[in-house]
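Colleague: My questions concern the predicted model and sequence given below.
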Amino acid sequence: QVIKVYSEDDTSRALEVPSDITARDVCQLLILKNHYVDDHSWTLFEQLTHTGLGRAIEDHELVMEVQSNWVMEEETKLYFRKNYAKYEFFKNPLSFFPDHMISFPSETNAALSHSGILQMFLSSSTYPEIHGYLHAKEQGKKSWKKLYFLLRRSGLYFSTKGTSKEPRHLQFFCEFSNRDMYMSLTGKKISGAPTNYGFCFKPNKSGGTRDLKQLCADDEQSRTCWMTAIRLLKYGMQLYQNYMQPYQGRSGCSPLNITPMRSISENSLVAMDFSGHRSRIIENPTEALSVAVEEGLAWRRRGCLRLNSHGSPIAMSNMAIHRSQSWFHHKISREEAQRLILQHGLVDGVFLVRDSQSNPKTFVLSLSHGLKIKHFQIVPLEDDGKLFYTLDDGHTRFTDLIQLVEFYQLNKGVLPCKLKHYCARIAL
C-alpha cells in the first residue's frame, strides 16, 4: 500500500507501507528516513482541507483503516508534525481539568492526587463527570444553541432544563465508539460558530461531513478539558500504553509514577567549560549564562567579519541572520502563527518568531502559555550607530534575534515562561 504524507511546507513524500502499519510506525519510518531526532512528540495528523478540521491520529490507529474512511468530496491529507500536547495530561492532569468543570463520584475523597485523577479516568468502573455550557449547532440549520452538557461513561448528554441533571431532563447527544473527534482549525470562518473554539464528531465509516455533530466552547481551557476527557473515555488504557511505550524497559517506571525523560532540547542545553586541561560541566546556572552570552558574542564578532571578493573584510548585517533558523517564519500572519502553534500543541513554551504585519521593521514572538497564545513585539533600537533588538523597552538588548531567542530559552525575563519548543516548517 502507498500513502502520501505532507509536511508543514506542503512538500510530500510517498511511502510504501504494509496494510497493518500504525500511525506510530509511520512516524518512526519518517524519523529514520529524514534523520530527525525522536523526542516522542512526532505525530501523524489527518486534515480535512475544505472544512478546516483536523485531528491527531492516535499512535495505535491503523493508517490504512483511517484512509479507507475518507470520502472523495472532502480533500483529506496526512501531515507529519510535532504535537507537544499529545500526552501532556499524563504529566500534569490538574491543569487540564478545572474544578468547576469536573465532579467525582460521591464516595471519592474530595482532594484527589495527581495520579488519583488519572487512575479514575482510566478505570473501567468509575468515571468523573465533565459538565459545562457548550454551543451546539442545530441539525440541518445554521443556528447555534447554548446548552448545558454532561459527559458520562455512556456518552455525551445535554440538559433540556437549564443545568438540571435529572434523568428526565437529559437528552442523548452522541457516543464515540463509531465517531472520530476533530478540532476546528479555522475558528469561526467556515462553520459560522459563535466562538473560535470549535470541535466536532464525525462518523468514521460513512456519511462524511454531512453527519457532523458540531460544538464550540467559550474558551480554550474549556475546549481542551472536553476534548481530553473524551479521548480518555474513548481510548482509556490504550492511550496510557501509547504514552508509556517509548519508556518501556527503563528501570523504575511503575504505572502512573513516571518521571518523563527530559526533552531533547533540554538535554542539549548543558554548559561545558573547555578552557582548562580537562573539560567540565558548569553546574552553576549564573556562570553557565554568562559563559553562554560571552561565547555567543565572540562567535558573532568572528561571524560578522567575512572576506569580500577582493579579500578585504566586510561587516555582515545582523538583519537577516535569523532567516535560516527553524523557529523563524517569514511573512506569516497572526492567524497562521496561531494555527501553527495550536497544531503543535498548547503546551507552555511552544513558540515561533515572525515578521510583524502592522510594523514592517519589527518582529513578533508568538508564545503559548496557560492554554493561550500571546504575542510579544520585538523592537529594533539604534544606539551609538549600532542596531539592537529588545522585548522589554531596551532594558535587555540583543545584537540579533538568535541571541534573543537563546537568552529567553534559558531565562523567562519579562515573558510568562521560558521558550521551550519551537514550531518548525520541516521539509520531507
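Modeller: Perfect, I can see it now. Bear in mind the structure is a predicted one, so any value in this text is a computation, not a measurement.
Colleague: C-alpha from now on. contacts and neighbour counts both.
Modeller: OK.
Colleague: Pull up the gap between the residue nearest the centre of the chain and Arg300, please.
Modeller: Per C-alpha atoms, centre = their mean, the C-alpha nearest to the average position across the chain is that of Gly345, at 1.0 Å. Separation of Gly345 from Arg300 (C-alpha to C-alpha, to the nearest Å): 33 Å.
Colleague: and the residue nearest to the residue nearest to the centre of the chain when sequence neighbours are not counted, how far is that from Lys161?
Modeller: Distances taken as C-alpha to C-alpha, 6 or more residues apart in numbering put Ala85 closest to Gly345, at 4.5 Å, once the chain neighbours are dropped. From Ala85 across to Lys161, the span is 35 Å (C-alpha to C-alpha).
Colleague: more neighbours, the two?
Modeller: Remark: of Ala85 and Lys161, Ala85 carries more neighbours, 16 against 13, as counted by other C-alpha atoms under 10 Å.
Colleague: got the contact list for the more buried one?
Modeller: 344-347 (C-alpha atoms under 8 Å, 6 or more residues apart in numbering).
Colleague: repeat for Lys412
Modeller: Residues counted as contacts of Lys412 (C-alpha under 8 Å, 6+ apart) are 418-419.
Colleague: how much space between it and Leu419?
Modeller: Distance from Lys412 to Leu419, by C-alpha to C-alpha: 7 Å.
Colleague: Also Ile190?
Modeller: 32 Å.
Colleague: what does Trp70 give?
Modeller: 38 Å.
Colleague: Which one's more surrounded, those two?
Modeller: Leu419 (24 against 17).
Colleague: Correct me if wrong: the more buried one contacts Leu404.
Modeller: No: using C-alpha atoms under 8 Å, Leu419 makes no contact with Leu404, being 10.6 Å away.
Colleague: quick one: the strands in the stretch 51-200 of the chain?
Modeller: Along the stretch 51-200 of the chain, counting by DSSP state E, counting those that start in this stretch, strands occupy 53-57, 76-82, 102-103, 129-137, 144-152, 155-159, 170-174, 179-184, 197-203.
Colleague: put this beside the first:
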Amino acid sequence: MFPCSSLKAWFTMLTFENPMCLTFSHHCFLPSWLFVKFDVSFIVHLWHVFLNVHIKQALNFSDTYVVHVNVFVSLQVIKVYNEDNTSRAVEVPTDITARDICQLFVLKNHCIDDHSWTLFEHLTHLSIERIIEDHESVMEVLSGWAMDTDSRLYFRKNYAKYEFFNKPLDFFPDHMVSISSETNGMMNHSQLIQTFLNSSTCPEIHGHLHAKEQGRKSWKKFYFVLRRSGLYFSNKGTSKEPRHLQFIAEFSDGDVYTLLSARKMHGAPTDYGFCVKSTKRGSPRDLKLLCADDEQTRTCWVTAMRLFKYGMQLYQNFIQPHQKQKTPMRSISENSLVAMDFSGHKSRVIENPSEALSVAVEEGLSWRVASHSLFLYVSFRLVPNEHHHGCPVCFAALHMAQPWFHSKLSRDEAHRLITQQGLIDGVFLLRDSQSNPNTFVLSLCHTQRIKHFQILPVDEEGELFYSLDDGHTRFADLIQLVEFYQLNRGVLPCKLKHHCARITL
C-alpha cells in the first residue's frame, strides 16, 4: 500500500464493456470513492485532474478493449466546515479547485445544485473571511496558512457570489462609479459590467472610507480611489491629481476579505469592515484595514476589487455551469405513460386532455387534504396536552421539515445566517418568534437590508390561520404562506426567492 500523500496506482485491464461506460475490473490502490462506474465525460475529467496518465497498450479484440493505464495520484486530506461548525475530512487530489470541492459535497449530501454553493477561506485568528473563487486551487490557499493559526474552509451557500452579473446597477451606485470613456449619461446593465471586463476601459470606484493607520488604534476617514493599478487615497480632500494620491495596495499579490467582527476585533467605527491581505505570509500588521459606512458601500468596494483582480475569469466562472446544463431527455417509458381511470369496475385510458387535467388537479387536492389530515393526527399525538393551553398546535409538523424553517433561531442568528448566504433581494427564512410565543417571524433581505415580519395566528370560528397582513390574507399553514409569497409580493417589499438552508456534512 502506498502512502496517501503520493499514491501510485495501476489500472490494469480497464474493460470497455460499453462505448459509453467504463468499469474497473481489477483491484487497484485507490480511495473507496473511486470504485464506481464512470461515464466517458467523467473519465476525461479524471485524466485531466490526475497527473502523468499514460496509456501503455491497447489491444483490439472484437468489441472489447484492454487498456493498461499508469496513473500517479497525489492526494491530500482536507477538513471542511459548515455553518454549525461541524466538519468532514475528505481525501482529494492536490490540484482540485474550489468548484470541484463544492460539487463533491453537493453530490455527497444530495443537495440541489443551484450554483450558489461556495467555499470560503476563514481565518479565525484575524476574524476575516473571503470567497475562494471557483477556479482557485485549494491547495494554494492552504499553503498560505501559518501552522499555528486556526484557519478553516467553510462550505455554504452564497446567493450573492455572481449576482452582480445579473444586477450590476444594484452593486455599483452611480455616485461611486466613474468611467473614463466616451460613454455619457446612464449606462445599462451590460455596459456597466463590460467596463470592468474590458481592459481598454478605465472604470473607477471612489468614495470615503475609514482606514486604520499603521501601528495605531485610531481610524481616520479618507477619500479613496480604486483603479486597475490598485487602491489609492487622497491626502488632499477629494483631489484625484496624481501628486495627491497615495498608493495603498494592489491585487496581483493580495486578496480582499470581509471583517467578521470589525468593532470588537479591530475597533472599527462601523460593522462594515473589509481588508486587503497579501498572499505572501506576513504578520497581521500587513493587513490594510478599511471600513465603510453601510453595507451597500462595502459590497461595492469588495465586488469591484474581485473584478479588478480576476476580470474575465469571474465571468467564465459564472457562465460555466449554465453552459453545461442540457435539456433532459425523456425516457421511452416516460413518453409511453398515459392517464388512467380506475374508479369503475374496469380501468380505461383517459383520452380527453381536459379530463386528464381535471383528474390530475383533483388527485393533487385530495393528496394534500390526506397528507394534511395525517399531519394533524401526528401532531396531536406527539405534542403533550399541557403545552396546548387551549391553543391548537396541530400545525407544528407541517413546516418543521422544510429547509427554510429554522426553529429556535434568534434575531441576531437569523441576521448572521442571511448575511453569510448573500445579501440579495429575496433571501429569506422563517423562525419561531423569541418575544411572542406561538407566533413566527419571516426574516427577509431587500436592498441589502434584513427586515423581520411578524406572522400572527388568526382564530376564526375555531379554525386557525396565519397572516402577514393582520388577517386580510390568511393561510392554513406556513407552507401555503411561503408558496403564496414566492409567487406574489403582497405586503412584502419583494417576493421570496432564495431560502437559507443548513446542511450537515
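Modeller: The structure has been received and is ready for your questions. As the structure is a prediction and not an experimental result, all values here were calculated from the model.
Colleague: Quick TM-score on the pair, please.
Modeller: Remark: TM-score between the superposed chains equals 0.85 [TM-score structural alignment, normalised by the length of the first structure]; 397 aligned residues with a C-alpha RMSD of 2.9 Å.
Colleague: Reformat the contacts of Ala85 of the first structure as TSV; add secondary structure.
Modeller: Converted to TSV, the contacts of Ala85 of the first structure look like this (DSSP: H, G, I helix; E, B strand; the rest coil):
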residue	secondary structure
His344	helix
Gly345	coil
Leu346	coil
Val347	coil
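Colleague: Is it possible to mark the buried ones in those?
Modeller: Among these, those buried by neighbour count (16 or more other C-alpha atoms under 10 Å) are 344-347.
Colleague: quick check, nearest of those residues to Asp219 of the first structure?
Modeller: Leu346 (13.0 Å; C-alpha to C-alpha).
Colleague: Just tell me what that closest one corresponds to in the second structure.
Modeller: Leu346 of the first structure maps onto Leu423 in the second structure, with residues paired by TM-score structural alignment.
Colleague: Packing partners of the longest helix seen in the first structure?
Modeller: Looking across the first structure with DSSP state H, the single longest helix is helix 285-303. Here helix 285-303 of the first structure touches helix 401-410, going by 3 or more C-alpha pairs under 8 Å, 6 or more residues apart in numbering; DSSP states H and E.
Colleague: Quick check: what element follows the helix it packs on along the chain?
Modeller: Next in sequence after helix 401-410 of the first structure, counting helices and strands by DSSP states H and E, comes strand 421-422.
Colleague: Would you mind getting the average deviation of that following strand from the second structure?
Modeller: In the superposition against the second structure, strand 421-422 of the first structure averages 0.8 Å from its aligned positions (mean C-alpha distance after the TM-score superposition for the first structure).
Colleague: Hmm, Lys221 of the second structure is touching His208, no?
Modeller: Yes: with contacts counted by C-alpha under 8 Å, Lys221 of the second structure reaches His208, the gap being 6.6 Å.
Colleague: More neighbours: the two, which one.
Modeller: Using other C-alpha under 10 Å as the criterion, Lys221 of the second structure and His208 rank with His208 on top: 19 against 14.
Colleague: Next up, the contacts around the equivalent of the more buried one over in the first structure.
Modeller: Aligning on TM-score structural alignment places His208 of the second structure opposite Tyr133 in the first structure. Counting by C-alpha under 8 Å, 6+ apart, Tyr133 of the first structure touches 146-149, 217.
Colleague: and if you look at Lys157 of the second structure?
Modeller: Going by C-alpha under 8 Å, 6+ apart, Lys157 of the second structure touches 116-118, 420-422, 500-501.
Colleague: from those, which single one is nearest Asp469 of the second structure?
Modeller: Looking across the contacts of Lys157 of the second structure and measuring by C-alpha to C-alpha, the closest to Asp469 of the second structure is Cys500, at 23.1 Å.
Colleague: mind checking how far the closest one is from His115 of the second structure?
Modeller: 14 Å.
Colleague: Compare neighbour counts for those two and give me the winner.
Modeller: Cys500 (23 against 19).
Colleague: That one corresponds to which position in the first structure?
Modeller: Checking TM-score structural alignment: Cys500 of the second structure goes with Cys423.
Colleague: Could I get the contacting residues of its match?
Modeller: Neighbouring residues of Cys423 of the first structure by C-alpha under 8 Å, 6+ apart: 326-327, 340-341, 344, 350-352.
Colleague: what do you get for Pro173 of the second structure?
Modeller: Cys300.
Colleague: So what would you say the end-to-end distance of stretch 275-292 of the second structure is?
Modeller: End-to-end distance of stretch 275-292 of the second structure (C-alpha to C-alpha): 11 Å.
Colleague: Now do the buried residues in that stretch.
Modeller: Neighbour counts over stretch 275-292 of the second structure (16+ other C-alpha under 10 Å) mark 275-279, 287-292 as buried.
Colleague: And the helices in the second structure?
Modeller: Under DSSP H, the second structure gives helices at 40-49, 98-108, 138-143, 163-166, 168-171, 189-197, 262-266, 295-310, 312-324, 332-335, 353-382, 396-400, 411-420, 478-487.
Colleague: want to throw these into JSON lines with distance to Thr439 of the second structure?
Modeller: Formatted as JSON lines, the helices of the second structure follow (distance: least, C-alpha to C-alpha, whole Å):
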{"stretch": "helix 40-49", "distance to Thr439 of the second structure": "49"}
{"stretch": "helix 98-108", "distance to Thr439 of the second structure": "33"}
{"stretch": "helix 138-143", "distance to Thr439 of the second structure": "44"}
{"stretch": "helix 163-166", "distance to Thr439 of the second structure": "33"}
{"stretch": "helix 168-171", "distance to Thr439 of the second structure": "34"}
{"stretch": "helix 189-197", "distance to Thr439 of the second structure": "41"}
{"stretch": "helix 262-266", "distance to Thr439 of the second structure": "33"}
{"stretch": "helix 295-310", "distance to Thr439 of the second structure": "30"}
{"stretch": "helix 312-324", "distance to Thr439 of the second structure": "40"}
{"stretch": "helix 332-335", "distance to Thr439 of the second structure": "44"}
{"stretch": "helix 353-382", "distance to Thr439 of the second structure": "17"}
{"stretch": "helix 396-400", "distance to Thr439 of the second structure": "11"}
{"stretch": "helix 411-420", "distance to Thr439 of the second structure": "14"}
{"stretch": "helix 478-487", "distance to Thr439 of the second structure": "11"}
